[in-house]
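Q: How does the following fold in three dimensions:
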Amino acid sequence: MNALTRRAVVVTAAVSMALTMAACGKTGDKSDSAGKGRTIGLLLPDVVTARYEKFDKPLIEAKIHELCKDCRFTYDNASGDASKQAQQVNSMITRGVKVLIVDAQDAVGIRSSVQKAVDRGIKVVAYDRLAQGPVSAYVSYDNEKVGELQGRALLDALGAKATPSSDIVMINGDDADPNAAQFKAGAHRVLDGKVKIAYEQSGLWKDTVANQKVTAAITQLGGKNIVGVYSANDTMAGGISTALKGAGISVPLTGQDADLAAVQRILTGAQTATVYKAPKPEAYLTAEIAVDLVNGKPFSSVTDTTVKSGSGDSVPAKLLTAVSVTKADVEDVVVKGGLYTAAQICTADFVQACKDAGIQ
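A: Now for the predicted structure:
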């Protein structure tokens, strides 16, 4: 082979390689573009409520990947900051999400962000809390019934002490969360006329704030006059329990979410009841709707009712049913239901309480 021929072969090989690499690059670009076209984002409101990071996020992510192998998933948490969540919506838009699942830190304040996302062609699914604005679907529990369960558990625990003159302290959730108003309404429906709501404040879903509010209630009403405390969730119940214990008060105390610490408090008697909202059905149904939306398919088989948001939008919805959990229910509902194992609950400080409740 002479020099001219060798040069031609080298040039031909180089051109061929360049074309091959270019072709590979274009294929990769198309693949990436396709992936971005099937990206689902998730925004959760805070890290204080144990369920969000422990259950909701991993369950939604796993179900999305199960239903859509080539869908991308991206996630942010607002850490209790509504303005931060608004910025995260902007970030999701920049990332090219096609469906955005939002558990709003401030359901009213996020309205403009929802509208902005929809204007960019993004479908928004309201998760657990009904965000205002043009959302495509909503998945949650029947929140007024949750409040009713809490109120009923408190009355049942009070027994004969439940009289129209009995002083109850009521610590509600954050007013920025529409669920808080629904829990409150359901609880009032059961409690009003049966007991006296002598002190009622928002605990903002924070244990520290709830602790401060109950401490103020004890000072105002007198500890011996308080016969029970309604707490809208378990995080706040933790702070309330500490305040009650510090004041030497032992009265019925409600909660919600079946947090591990709450289940342990229930076994020791520091908390009376919680409300268990199984995270898996809520997470899985939401993931199913999101995948249907990203694929341009109808999701009407998942939603079976319609709700109206604070912005007046009619939203297809699925509302699940929660259950009340007392000490007698921990084994059947919590352990056998697969929320926590006996080993997770019955750590060193709770071994005897577990034995007393028949949990081994």
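Q: use CA for all of it now, contacts and neighbours both
A: Fine.
Q: Let's check: the centremost residue of the chain is which one?
A: In the chain, the centroid-proximal residue (CA atoms, centre = their mean) is Y52; its distance is 5.1 Å.
Q: Just give the closest residue to that residue, not the sequence neighbours.
A: Distances taken as CA to CA, 6 or more residues apart in numbering put L44 closest to Y52, at 7.0 Å, once the chain neighbours are dropped.
Q: wait, what's in contact with that neighbour?
A: Y52, K57, D76, N77, A78, V102, D103, A104, Q105 (CA atoms under 8 Å, 6 or more residues apart in numbering).
Q: on that earlier part again, next, find the distance separating the residue nearest to the centre of the chain from G80.
A: 12 Å (CA to CA, to the nearest Å).
Q: between the two, what contacts are shared?
A: D46.
Q: Let's compare: structure for the following, please.
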Amino acid sequence: MRRGILTIAAVGLLATSGLAACGEESGGEGGTEAKPKIGVILPDSASSDRWETADRKYLEAAFQAAGVDSIIQNAQNDKAQFQTIADQMMTQGVTVLMIVNLDSGTGKAVLDKAKTQGVLTIDYDRLTLGGSAEYYVSFDNEAVGRLQGEGLVKCLTDKGVQKPVVAELNGSETDNNATLFKNGYDSVLKPKYDANEYVKGPDQWVPGWDNTQAGTIFEQMMTQQNGKIDGVLAANDGLGNAVISILKKNKLNGKVPVTGQDATLQGLQNILAGDQCMTVYKAIKQEADAAAELAIALAKGEKKEAPTTVKDPEGNRDVPAVLLEPKAIYKENVKDVVADGFISKDELCTGAFAAACTEAGVS
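A: Sure thing, here's the model as predicted:
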């Protein structure tokens, strides 16, 4: 369960040659080339803190270190705004566009338009089905789901729950990642259902990863089950926190194991408090650095070889890909997220969480 965090050096084939400090004007006699300009569209700031607190920060730092101009904007889960931002970026002269799609339809429209304008593209974190991106950079998302499924099994076993009723609160049905997560955790849970060891309870998607809707959906699940839910596979920390808020109303927090993903500050504090059983840590700096390296190379006219490919079933093509390794986080290894620099001790160990941090060995 305690997998090592994959270092970016281990990506191997990406680093075919060191990237020189780029972005400076250069060229032959009497001519110059403009600095490369890279555009990035993030999806929202409500579904997970990571997009603004981690991805933006790490991408900006990577582009600045390379001397490359960049524009990073957030579509705030608005499909029309997503397309408007893309159009504006292309008008402003971006030569490479990196997107986190809101859904494959919107993403494909943007990627296709970019292609007609000679702008090279990268799918960041989410694969655009039927799209045309040069690369896909993400985590092994089915592995994320497997860690969640294994985590819920571990937590239910630790509590000694016999034949537990398990509810599944999936992410957005229009997000290919949410489907991959579900494939992963269902590969762990379905054999338990089939063997009659677990009882399959309510199983619902949450439109747009909306945490408010997730709370409403879970409250309805509880009513439907007359309060008999013994474990919750929540697809990320935001959904997990929505579940925990309903469990608290029913004085069941800490008694019903809840999973998560993203190792958000809130998720880690919920784990320290005993209200969430686990999360999945994705070393976002490594993801951002890998994507930035590829984007910078494309902007310089280089095409790097990716270490693997991912099948796009709708586009019927193998997309060159970088897939990083996720890590399961429980109370006993929350300290690993702090040690990796993703969350600071000062942020995590405030007030009521100070004693729990000490107990968990956070330093």
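Q: can you count the residues close to the residue in the second structure that V335 of the first structure lines up against?
A: Using TM-score structural alignment, the partner of V335 of the first structure in the second structure is V338. Each residue near V338 of the second structure was counted by other CA atoms under 10 Å, and the total is 17.
Q: So V338 of the second structure versus N101 of the second structure, what's the distance?
A: Using CA to CA, V338 of the second structure is found at 29 Å from N101 of the second structure.
Q: Same question for S45 of the second structure.
A: 14 Å.
Q: What of W205 of the second structure?
A: 18 Å.
Q: And for N250 of the second structure?
A: 36 Å.
Q: one step back: who has more neighbours out of W205 and N101 of the second structure?
A: Per other CA under 10 Å, whichever of W205 of the second structure and N101 has more neighbours is N101, with 29 against 19.
Q: Now which residue in the first structure aligns to that one?
A: By TM-score structural alignment, N101 of the second structure lines up with A104.
Q: Contacts only, for its match.
A: With CA under 8 Å, 6+ apart, A104 of the first structure has these contacts: L43, L44, P45, A82, Q85, I110, A126, Y127, R129, L130, A131, D177.
Q: what would those look like in JSON lines with secondary structure?
A: Formatted as JSON lines, the contacts of A104 of the first structure follow (DSSP: H, G, I helix; E, B strand; the rest coil):
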{"residue": "L43", "secondary structure": "strand"}
{"residue": "L44", "secondary structure": "strand"}
{"residue": "P45", "secondary structure": "coil"}
{"residue": "A82", "secondary structure": "helix"}
{"residue": "Q85", "secondary structure": "helix"}
{"residue": "I110", "secondary structure": "coil"}
{"residue": "A126", "secondary structure": "strand"}
{"residue": "Y127", "secondary structure": "strand"}
{"residue": "R129", "secondary structure": "coil"}
{"residue": "L130", "secondary structure": "coil"}
{"residue": "A131", "secondary structure": "coil"}
{"residue": "D177", "secondary structure": "coil"}
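Q: Just the closest of these to A137 of the first structure, please.
A: Nearest to A137 of the first structure out of the contacts of A104 of the first structure is A126 (CA to CA; 6.2 Å).
Q: residues near the closest one, how many?
A: Quick note: A126 of the first structure (other CA under 10 Å) scores 27 neighbours.
Q: Would you agree it is in contact with Y138?
A: Yes. Using CA atoms under 8 Å, A126 of the first structure is in contact with Y138, at 4.6 Å.
Q: Could you check how far the match of N101 of the second structure is from K297 of the first structure?
A: Applying CA to CA to A104 of the first structure and K297 of the first structure gives a distance of 25 Å.
Q: Do you have the strands of the stretch 1-150 of the second structure handy? List them.
A: 37-42, 69-74, 96-99, 120-124, 135-139 (DSSP state E, counting those that start in this stretch).
Q: post-alignment, the last one versus the first structure, mean distance?
A: In other words, strand 135-139 of the second structure. Compared with the first structure after the fit, strand 135-139 of the second structure shows a mean deviation of 0.4 Å (mean CA distance after the TM-score superposition for the first structure).
Q: Find me the equivalent region of that strand in the first structure.
A: Taking TM-score structural alignment, strand 135-139 of the second structure hits residues 137-141 over in the first structure.
Q: Going by neighbour count, list what's buried in that stretch.
A: Of the residues in stretch 137-141 of the first structure, those with enough neighbours to count as buried (16 or more other CA atoms under 10 Å) are A137, Y138, V139, S140, Y141.
Q: and what of stretch 338-355 of the first structure?
A: For stretch 338-355 of the first structure, the neighbour count (16+ other CA under 10 Å) marks L339, Y340, A342, I345, C346, V351, A353, C354 as buried.
Q: Among those, which one lies nearest to A198 of the first structure?
A: A353 (32.5 Å).
Q: which SS class is the closest one?
A: Following three-state DSSP, the label given to A353 of the first structure is helix.
Q: Translate it into the numbering of the second structure.
A: Here A353 of the first structure is matched to A356 in the second structure, going by TM-score structural alignment.
Q: so that match sits right up against G274, yeah?
A: No. Using CA under 8 Å, A356 of the second structure is not in contact with G274, being 9.4 Å away.
Q: For the second structure, just list every one of the helices.
A: For the second structure, the helices defined by DSSP state H cover 50, 56-65, 79-91, 104-116, 141-159, 176-194, 211-224, 237-249, 265-273, 284-299, 334-339, 345-348, 354-359.
Q: The fourth one packs against which elements?
A: It stands for helix 104-116 of the second structure. helix 79-91, strand 120-124 (3 or more CA pairs under 8 Å, 6 or more residues apart in numbering; DSSP states H and E).
Q: Among the ones you listed, show me which one is buried the most.
A: strand 120-124 (a mean of 26; mean count of other CA atoms under 10 Å).
Q: could you dump the helices and strands packed on helix 104-116 of the second structure to TSV with distance to S363 of the second structure?
A: Shown next, in TSV, are these (distance: least, CA to CA, whole Å):
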stretch	distance to S363 of the second structure
helix 79-91	41
strand 120-124	32
